[in-house]
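Participant: only geometry, no sequence info:
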């Protein structure tokens, strides 16, 4: 239940922020899920996903 609430909150934030921040949030969401599935390292995955998402958004811009 908590993960559903967090996912909805993340999607709501995605719609209200700029491109670079949106890249961070999208990357953090994907990285958090991947890290959790890979071995219960959701926070580490979220941090790495944020960094990569932010970099890709700035590169695209």
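Facilitator: Cool, the structure landed. Bear in mind that the values here come from a model prediction, so they are computed numbers and not experimental data. Residues are numbered from 1 along each chain as shown.
Participant: contacts, neighbours, all on C-alpha from now
Facilitator: Fine.
Participant: just to check, residue 46 is in contact with residue 35?
Facilitator: Yes - between residue 46 and residue 35 there is a contact under Cα atoms under 8 Å: 7.3 Å.
Participant: who has more neighbours, the two?
Facilitator: More neighbours surround residue 46 than the other of residue 46 and residue 35, with 24 against 20 (other Cα atoms under 10 Å).
Participant: who's in contact with that one?
Facilitator: When contacts are counted by Cα atoms under 8 Å, 6 or more residues apart in numbering, residue 46 touches 27-33, 35.
Participant: here's the one I want to compare it with:
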């Protein structure tokens, strides 16, 4: 029984980590995955959905911040040649 719960949790983490585009900033996908995992982990689907939503939003916000940081990185300006 415990091994199936652990397997469900690992699948949940893998699915949440593998999501590409975030819908509603990750809450919808996270809630769906969390609800399924919570259901199989002792009929706690609502608790799982809330937790999945929180995790999904966190991952979506982190991804957005990483993309914004990558977009704002500027290549160093080329140095002008010394005047003669």
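Facilitator: Ah, there it is. Only a predicted model underlies this, so the values are computations on that prediction, with no experimental measurement involved.
Participant: about what we covered before: got TSV for the contacts of residue 46 of structure 1, with distance to residue 2 of structure 1 and secondary structure too?
Facilitator: Below are these laid out as TSV (distance: Cα to Cα, whole Å; DSSP: H, G, I helix; E, B strand; the rest coil):
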residue	distance to residue 2 of structure 1	secondary structure
27	19	helix
28	16	helix
29	14	helix
30	16	helix
31	17	helix
32	14	helix
33	13	helix
35	17	helix
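Participant: scan structure 2 for its longest helix.
Facilitator: The residue-count maximum for a helix in structure 2 (DSSP state H) belongs to helix 45-72.
Participant: so residue 23 of structure 2 touches residue 30, yeah?
Facilitator: No - using Cα under 8 Å, residue 23 of structure 2 is not in contact with residue 30, being 9.4 Å away.
Participant: distance of the alignment partner in structure 2 of residue 54 of structure 1 from residue 23 of structure 2?
Facilitator: Aligned counterpart of residue 54 of structure 1 in structure 2: residue 57 (TM-score structural alignment). Applying Cα to Cα, to the nearest Å, the value for residue 57 of structure 2 to residue 23 of structure 2 is 9 Å.
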